[in-house]
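Chemist: here is the input, now give the coordinates:
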Amino acid sequence: MMPGKPLRKGAQQPPAPAAEQESIIQCALQLRKIGDILNLQQKILNVITKLFCPGT
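Modeler: Next comes the predicted model:
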């Protein structure tokens, strides 16, 4: 498999080692937490905007 070449439709990637999978899982969890925090901040900003700028 070449790095820049996409996989064929039916092709599967070889399974990653356990340590690599653990790293992938931890990375996904951290990205999820960051996304949740940013979403909460955006919701708070939207509420503040509606309170101080009711015409918009």
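Chemist: drop to CA atoms for contacts and neighbour counts, all remaining ones
Modeler: Noted.
Chemist: which stretches in this protein count as helices?
Modeler: Secondary structure of the chain by DSSP state H: the helices cover 18-52.
Chemist: distance of Leu51 from Leu38?
Modeler: Applying Cα to Cα, to the nearest Å, the value for Leu51 to Leu38 is 20 Å.
Chemist: ignore the last one, Leu45
Modeler: Going from Leu45 to Leu38 by Cα to Cα gives 11 Å.
Chemist: let's see this one next to it:
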Amino acid sequence: MTITNDHGWTLEQLKAYEKKIKKASMVKRVTMILLIMEGYYAMEISKLLHVHQDTIST
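Modeler: Sure, this is the predicted structure:
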């Protein structure tokens, strides 16, 4: 799985933004994006974050 458009965000910027987010569901979304950008597979991310693999793929 790859990110097709990063909208100009770098890993460092996303990590800093992740720390500022107060809403837990949004933190999980940003964490998914970070892990994909770092090269993790959807199956690995789903196990790490305890979500269904389809949640990550869509």
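Chemist: so after superposing, what's the score?
Modeler: The pair, once superposed, lands on a TM-score of 0.31 when counted by TM-score structural alignment, normalised by the length of structure 1; 21 aligned residues with a Cα RMSD of 2.1 Å.
Chemist: and whichever helix or strand Met32 of structure 2 is part of, what does it pack onto?
Modeler: Following DSSP states H and E, one finds Met32 of structure 2 within helix 24-37. Under the contact criterion of 3 or more Cα pairs under 8 Å, 6 or more residues apart in numbering; DSSP states H and E, helix 24-37 of structure 2 touches helix 11-20, helix 42-49.
Chemist: return the set of buried residues in it.
Modeler: Val27, Val30, Thr31, Met32, Ile33, Leu34, Leu35, Ile36, Met37 (16 or more other Cα atoms under 10 Å).
Chemist: farthest pair in the residues you listed?
Modeler: The distance between the two most remote of the buried residues of helix 24-37 of structure 2 (Cα to Cα) is 15.2 Å, for Val27 and Met37.
Chemist: just to revisit the earlier point, now the helices and strands packed on helix 24-37 of structure 2 in a markdown table, with mean neighbour count?
Modeler: Below are the helices and strands packed on helix 24-37 of structure 2 laid out as a markdown table (neighbours: other Cα atoms under 10 Å):
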| stretch | mean neighbour count |
| --- | --- |
| helix 11-20 | 12 |
| helix 42-49 | 15 |
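Chemist: right, I'll call it a day here.
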